[in-house]
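Trainee: No letters, just coordinates:
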């Protein structure tokens, strides 16, 4: 038993999800200024029966909040999709648009919080409010065997969702954690943001090292 069997709710919020007043107000502000943007909760991007789940924290303003697809349209997506293509988790050509025809292979990408937060910083209550969607996503995809958390907050949010003690699974770049009671492993990476790569906190080789480990856990079919 994984502890996820009872989480049978919707896997994605409705387009006009009302649950977080601050995020709703921010969404409405942006709809007035940028009516051509997505400006709504961002659904997960997935292949059929994914074995890898990648979790970010929340959509970026000019990335997923604009395009409607996780990690699409900003620098973080450039590095993420380049690496997914290199390791066989995606196919096609990434053009930073949701209609570029890129597809995932054996993978899913989602965010712990599905709506854009001001200053890219969701609050604790907002993270908890969106948690049922993360749990339902896991329950609806029992094929998942590896989870990649991009950044410490995504890592801690995922552990809290599974009611696992954070101190037992400390975040560290390229760390791998076996999760008791769950047939999956948690992998950690520094977030693939422009800030982290510009400062040298995360290099392309460091990011590849995480995917080397993931491919050991789930070899390419």
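Mentor: Yep, that arrived. Values in this document were obtained by computation on a predicted structure and should not be read as measured data.
Trainee: From here on, just use CA atoms for contacts and neighbour counts.
Mentor: Will do.
Trainee: which helix of the protein spans the most residues?
Mentor: In the chain, ranked by residue count with DSSP state H as the criterion, the top helix is helix 124-140.
Trainee: Tell me if I'm right that residue 49 and residue 139 touch.
Mentor: No: with contact defined as C-alpha atoms under 8 Å, residue 49 does not count as touching residue 139 (11.9 Å).
Trainee: quick one: which of these two has more around it?
Mentor: residue 139 (20 against 15; other C-alpha atoms under 10 Å).
Trainee: show me where this structure has helices.
Mentor: So, for the chain - with DSSP H - the helices run 21-33, 64-67, 75-86, 124-140, 152-161, 194-198, 204-217.
Trainee: Of those helices, which stretch is the most buried?
Mentor: helix 64-67 (a mean of 27; mean count of other C-alpha atoms under 10 Å).
Trainee: And that one, what does it pack against?
Mentor: Packing partners of helix 64-67 (3 or more C-alpha pairs under 8 Å, 6 or more residues apart in numbering; DSSP states H and E): none among the helices and strands.
Trainee: if I pick the most centrally placed residue in the chain, what's in contact with it?
Mentor: Centroid check for the chain by C-alpha atoms, centre = their mean gives residue 55 as the closest residue, at 2.5 Å. Residues near residue 55 by C-alpha atoms under 8 Å, 6 or more residues apart in numbering: 109-112, 147-150, 154.
Trainee: putting a second one here so we can go through both:
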């Protein structure tokens, strides 16, 4: 296998995993970006970030979870057969969208051969096909598909974030990995949350992570904790105004291929988020 492979859009050669600051489309980091090696450093770097761009750049070089680092980089080196001629990002995946969102979409973690390959959330896999198409139909994305980080996708009034920034084995981060990565989500909520009107949680994991992050941020969260379900809603007290939390089944292939989540079901919830976001 070649040590370097061409990006499918730009043709530039990249190693897998991609080092920071080498010109990958959308890479917010640089060779001088500080690297977190443990949970304490994640907390310090997230809290000291001056804006969302700086925070995401720091998150994209994080190495605080040894198991996740080893997995994401092994996937990037070995690659799936269908993508053997492409480089893999192989690092924590940056958030996607505007820096002053009214609609915040919360997922789970990047897919091994989706975001971990393309370097962008919900890009290059079936889950991305579903959510980006739904956002487009609701007027929150400029195009109906997302295949690589240089395809021109732009979100309107919307930002997509993940509680866990690295692709985990079997899509299952450990509680310790979740808690370590939570500081990046907390920092992002601090920096982009003032304009948020609605949070769309894709799956029970995202729902619970959102409620936990909201509590840590000092937002008013109902007690008992609102229960997740498709179409569930809850009112949160945000930093400036009330925020509506919406639940949707995750756009995983397991849900969409079995009919647990259908296009009309997803469109109804995403459309509701778009309407509430104004």
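Mentor: Alright, I've got the coordinates. Quantities reported herein were computed from a predicted structural model and do not represent experimental measurements.
Trainee: And the TM-score between them?
Mentor: The TM-score (TM-score structural alignment, normalised by the length of structure 1) is 0.89; 214 aligned residues with a C-alpha RMSD of 2.0 Å.
Trainee: which residue lines up with the residue nearest to the centre of structure 1 in structure 2?
Mentor: Alignment note: residue 55 of structure 1 maps to residue 106 in structure 2; criterion TM-score structural alignment.
Trainee: Against residue 44 of structure 2, how distant is that match?
Mentor: Distance, residue 106 of structure 2 to residue 44 of structure 2, by C-alpha to C-alpha, to the nearest Å: 23 Å.
Trainee: What of residue 266 of structure 2?
Mentor: Note on residue 266 of structure 2: its distance to residue 44 of structure 2, by C-alpha to C-alpha, is 37 Å.
Trainee: next one: residue 111 of structure 2
Mentor: Applying C-alpha to C-alpha to residue 111 of structure 2 and residue 44 of structure 2 gives a distance of 27 Å.
Trainee: Then residue 86 of structure 2?
Mentor: To residue 44 of structure 2, residue 86 of structure 2 is 35 Å away according to C-alpha to C-alpha.
Trainee: residue contacts, the alignment partner in structure 1 of residue 210 of structure 2?
Mentor: Applying TM-score structural alignment, one finds that residue 210 of structure 2 aligns to residue 158 in structure 1. Contacts for residue 158 of structure 1 were tallied using C-alpha under 8 Å, 6+ apart; they are 112, 149.
Trainee: The same query, at a cut-off of 10 Å, please.
Mentor: Neighbouring residues of residue 158 of structure 1 by C-alpha atoms under 10 Å, 6 or more residues apart in numbering: 55, 57, 112, 131, 134-135, 147-149, 152, 164, 166, 186.
Trainee: Distance to residue 25 of structure 1 added to these, as CSV?
Mentor: Converted to CSV, these look like this (distance: C-alpha to C-alpha, whole Å):
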residue, distance to residue 25 of structure 1
55, 25
57, 19
112, 19
131, 20
134, 23
135, 25
147, 32
148, 31
149, 28
152, 27
164, 33
166, 32
186, 34
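Trainee: Next, count neighbours for residue 159 of structure 2.
Mentor: Using other C-alpha under 10 Å, residue 159 of structure 2 has 23 neighbouring residues.
Trainee: repeat for the one 10 residues further on
Mentor: Applying other C-alpha under 10 Å, we find 15 residues neighbouring residue 169 of structure 2.
Trainee: Now which residue in structure 1 aligns to it?
Mentor: Residue 169 of structure 2 maps onto residue 118 in structure 1, by TM-score structural alignment.
Trainee: Spatially, and excluding backbone neighbours, which residue is closest to that match.
Mentor: Using C-alpha to C-alpha, 6 or more residues apart in numbering and skipping the chain neighbours, the partner closest in space to residue 118 of structure 1 is residue 26 (7.0 Å).
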